[in-house]
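1. After the sequence you'll find the predicted model.
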Amino acid sequence: MNVDLFDFELPEHLIAQTPLMTRTDSRLLALNKRNGQLEHRRFTDVADYLNEGDVLVLNDTRVIPARLTGIKPDTGGKVELLLLKQLEGDRWETLAKPAKRFKAGSELWFGDDGSGKPLLRAIAEDEGDMGARTIRFEYEGIFQELLDRLGEMPLPPYIKERLEERERYQTVYAKHEGSAAAPTAGLHFTEAFLQQLVDKGVKLAFVTLHVGLGTFRPMSSETVEEHEMHSEYYELNAENARIINEAKANGGKVVAVGTTSSRTLETVAGRLEGKPIEACSGWTDIFIYPGYSFKLVDALITNFHLPKSTLVMLVSALAGRDTIMNAYNEAVREQYRFFSFGDAMIIY
């Protein structure tokens, strides 16, 4: 299957650069996956597509200020590091830019302790493809405090505007630190709107998937089948597994908020081959594209994704490629806002 099948024309002015003042003010494109029918709604109209007994599954990962700009002590050259995955201790998988300035064995310094020494030092241990670097940090004190002080929120490269308020790139239910990007479908929810859904009888369940390298790497293969996903860490505890199982057993829909929640749920369901899901954790590199049969997810709340991305392929697996391409073309015609700070879509 050629990657170009998932391409579409997207005017640059439709890429949202800043979040809306109120999270729930986004527009909503509702897509019936069975007949392709489209409706133009507001985000709070999500409530109309959820019934008592349905379960809304949210990813409660929390984004770390994972973008660091350091100085090479020997040349004074600047290098940006994006922290992607903690390996063990103070070793991390990162992306370096420009990578040619940060070869194996070289150092980067971050901050100043007042005596000319850095607050944080990074040593490159290994070099990988496309700017990947395995690095080791050296420091005194508490790493998370240094990261909060020195790091910036890792906004995607298509967002050029500076984010004035860090928390607008976090969901209101973000809990477990570890992501290099926000699960952006969840950015539309407020605590009040979630409570409104609960009052209607909708159940809430949480999974954790720490978003990593796959979010920042474009597809380089010509065919879908050749692409390899990078693994990301996930967790599902026993209480949330019970909530999802009960909803499913009682005829409720499992509604994933975001592609990260979908991938987590499908990973867990795939491990158990039709049995009720149970608490588990691990690493997933699941790649969902047309031809995949969903085992657990019935409906999806998501944002609008990049052309030729693995995320467009995931939603195409749920609703069909032609149906999704038609919906995306309609979203462009109707001037929906795209990507991380953009509008939302429900596929039901």
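-> Alright, I've got the coordinates.

2. From here on, just use CA atoms for contacts and neighbour counts.
-> Will do.

3. Mind listing residues that contact stretch 78-86?
-> Residues outside stretch 78-86 that contact it (CA atoms under 8 Å, 6 or more residues apart in numbering): 66-72, 92-99, 101-102, 108, 154, 178-180, 212-213.

4. Now intersect the residues you listed with the strands, please.
-> Those of these mapping onto strands are 67-71, 92-97, 108, 178-179, per DSSP state E.

5. for the residues you listed, which one is nearest A279?
-> Nearest to A279 among these, counting by CA to CA, is G178 at 19.5 Å.

6. Are any of the contacts of stretch 78-86 buried, and if so which?
-> Neighbour-count burial (16 or more other CA atoms under 10 Å) is assigned, among the contacts of stretch 78-86, to 66-72, 92-97, 99, 101-102, 108, 154, 178-180, 212-213.

7. What is the neighbour count of P19?
-> Counted with other CA atoms under 10 Å, the neighbours of P19 add up to 18.

8. And S231, by the same measure?
-> S231, neighbours per other CA under 10 Å, totals 17.

9. who's in contact with the nearest residue to it once chain neighbours are set aside?
-> Nearest residue to S231 in three dimensions, chain neighbours excluded: D285, at 4.3 Å (CA to CA, 6 or more residues apart in numbering). D285 sits next to 228-232 when contact means CA under 8 Å, 6+ apart.

10. Which of those has the largest number of neighbours?
-> E232 leads the contacts of D285 on contacts (other CA under 10 Å) with 21 neighbours.

11. Spit out the contact partners of that one.
-> 209-212, 283-285.

12. how far away is it from G201?
-> Separation of E232 from G201 (CA to CA, to the nearest Å) stands at 32 Å.

13. ditto for H210
-> Separation of H210 from G201 (CA to CA): 29 Å.

14. out of these two, which sits in the more crowded spot?
-> It is H210, of H210 and G201, that has more neighbours when counted by other CA under 10 Å, with 26 against 15.

15. and here's the other structure:
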Amino acid sequence: MKLSDFNYQLPDALIAQYPAAERTASRLLCLDGNNGERVDRQFAELENLLHPGDLLVMNDTRVIPARLFGRKETGGQLEVLVERVLDMYHLLAHVRASKSPKTGSHLIFSDTVEAEMLERVGDLFKLRFSDRTDSARGVMAILDELGHMPLPPYIRREDEPDFDRERYQTVYARRKGAVAAPTAGLHFDNLMLDKLREQGISTACVTLHVGAGTFQPVRVENIANHHMHSEWLEVSDEVCVQIVQTRAQGGRVIAVGTTSVRCLETAALSGTLGAFSGDTDIFITPGFEFKVVDALITNFHLPESTLLMLVSAFAGYENIMHAYEHAVAEHYRFFSYGDAMFLSKQVAGS
């Protein structure tokens, strides 16, 4: 398929700049992947779409304050966007400056904090952070103090620390490492999760540390030639057991977000679901055979994005494109802080 097959027209006014006042107050567009039927609902009605015995699989990654502003030793201003934390002192990052920093140069972020540029790694820069007043202080502590929440480029405002550090984070976020939120999970609050568990709906957590590459555009017209960025994920033995038990008892595996889909389907690429820990560059496009996920909760995705391709593979290309036309006409709110969809998988031949 061609990149242009995944384009659609979206008025700027429909790109959400802030989330709904309450997490569960978003709208929910339900799409049946088999017949294309659409129903407009509220996210608070999710309990009516789930059944006792179903399993919700969520991504428990935690967004780090991954955007830093600083200067070169020569005084030039720069911006750093973390792509991946490597260890206590080192990370890979995008660096935006008038001229790229050279190997061995130092980037200054405060009176005591700086980073040495060690080497280029493709389009990224490997940096080593240090604090002159505390040699044991690691990069995570530095980011917590000096970093800004890495809001996506289509949110055209500065981050508001007290607000976005809470709302650009799921209530079940646990493992630090993402530089973008698994946004489908932003619609859940603890009260809803407790209520779902009381109804006999189980939950399980996988981890995928979302990288800034998730916002990189596809630059080739033939999508088969696109090189997918890599992200680190982990699916445990315990989660695999939960999935097998859910299936054996007639329940559905419902992924909360495309990152959960990428976790589970990566763990089943061999043909059998098994524990997995490591990098994935899985690229899911129409024609992909889903082995694990039965239904998907997801936000609306950018035109011509790999995530729009993923949901098209899951619920059917024509179904998705028509649903997006409907969502625009009905003034749904789009992207990270926007509304959600509930998709059932299109079964082959339907």
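-> Thanks, I have it. Quantities reported herein were computed from a predicted structural model and do not represent experimental measurements.

16. Now check the second structure for the residue matching the residue nearest to S231 of the first structure.
-> Under the alignment (TM-score structural alignment), D285 of the first structure pairs with D281 in the second structure.

17. SS state for the counterpart of E167 of the first structure in the second structure?
-> E167 of the first structure maps onto E166 in the second structure when the alignment is built from TM-score structural alignment. Secondary structure, DSSP: H, G, I helix; E, B strand; the rest coil: E166 of the second structure is helix.

18. State the number of residues packed around E166 of the second structure.
-> E166 of the second structure: 12 surrounding residues under other CA under 10 Å.

19. before we move on, what about the one 10 residues further on?
-> For K176 of the second structure, the count of nearby residues is 16 (other CA under 10 Å).

20. Setting aside sequence neighbours, what's the nearest residue to it?
-> Among residues not flanking K176 of the second structure along the chain, R62 sits closest, at 4.4 Å (CA to CA, 6+ apart).

21. I'd guess that neighbour is in a helix, am I close?
-> No - using three-state DSSP, the assignment for R62 of the second structure is strand, not a helix.

22. can you give me the strands for the stretch 51-200 of the first structure?
-> For the stretch 51-200 of the first structure, the strands defined by DSSP state E, counting those that start in this stretch cover 55-59, 61-63, 67-71, 78-88, 91-97, 107-110, 120-127, 132-139, 176-179.

23. E161 of the first structure: which of these is closest?
-> Nearest to E161 of the first structure among those is strand 67-71 (15.2 Å), distances taken as CA to CA.

24. once aligned to the second structure, how far is that closest one on average?
-> Taken against the second structure, strand 67-71 of the first structure registers an average deviation of 0.8 Å after superposition, with mean CA distance after the TM-score superposition for the first structure.

25. Would you mind pulling up the elements that that strand packs against?
-> If you count contacts as 3 or more CA pairs under 8 Å, 6 or more residues apart in numbering; DSSP states H and E, strand 67-71 of the first structure packs onto strand 78-88, strand 107-110.

26. can you put the ones you listed in TSV and add distance to L58 of the first structure?
-> Shown next, in TSV, are these (distance: least, CA to CA, whole Å):
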stretch	distance to L58 of the first structure
strand 78-88	21
strand 107-110	35
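
27. winner for burial among these?
-> Mean neighbour count (mean count of other CA atoms under 10 Å) peaks for strand 107-110 among these, with a mean of 22.

28. Residues in contact with that strand: which ones?
-> By CA under 8 Å, 6+ apart, strand 107-110 of the first structure touches 68-73, 79, 102, 118-124, 150.

29. hmm, 6 Å instead?
-> Applying CA atoms under 6 Å, 6 or more residues apart in numbering, the contact partners of strand 107-110 of the first structure are 70-72, 118, 120-123.

30. ok, now stretch 157-171 of the second structure?
-> Here stretch 157-171 of the second structure makes contact (CA under 6 Å, 6+ apart) with 185-186.

31. Repeat that for stretch 143-153 of the first structure.
-> Stretch 143-153 of the first structure has contacts (CA under 6 Å, 6+ apart) with 65-68.

32. which one of the residues you listed sits closest to L28 of the first structure?
-> Closest approach between the contacts of stretch 143-153 of the first structure and L28 of the first structure, by CA to CA: P65, at 29.2 Å.

33. What's the separation between that closest one and E140 of the first structure?
-> If you go by CA to CA, the gap between P65 of the first structure and E140 of the first structure works out to 19 Å.

34. ditto for G151 of the first structure
-> Separation of G151 of the first structure from E140 of the first structure (CA to CA): 16 Å.

35. try D285 of the first structure
-> Taking CA to CA as the measure, D285 of the first structure falls 35 Å from E140 of the first structure.

36. try Y173 of the first structure
-> Going from Y173 of the first structure to E140 of the first structure by CA to CA gives 31 Å.

37. Now for S26 of the first structure, how many residues are close by?
-> 22.

38. between the strands of the stretch 51-200 of the first structure, which one is nearest to K295 of the first structure?
-> strand 55-59 (14.7 Å).

39. Which elements pack onto the closest one?
-> Counting contacts by 3 or more CA pairs under 6 Å, 6 or more residues apart in numbering; DSSP states H and E, strand 55-59 of the first structure packs against strand 203-209, strand 254-257.

40. Quick one: the ones you listed as CSV, columns for mean neighbour count and distance to A299 of the first structure too.
-> Converted to CSV, those look like this (neighbours: other CA atoms under 10 Å; distance: least, CA to CA, whole Å):
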stretch, mean neighbour count, distance to A299 of the first structure
strand 203-209, 23, 14
strand 254-257, 26, 5
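
41. Export these as CSV, with columns for distance to L58 of the first structure.
-> Putting these into CSV (distance: least, CA to CA, whole Å) gives the following:
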stretch, distance to L58 of the first structure
strand 203-209, 5
strand 254-257, 5
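
42. Relative to I142 of the first structure, how far out is the closest residue to V55 of the first structure other than its chain neighbours?
-> Ranked by CA to CA, 6+ apart and with sequence neighbours excluded, the top spatial neighbour of V55 of the first structure is K203, at 4.5 Å. Distance, K203 of the first structure to I142 of the first structure, using CA to CA: 38 Å.
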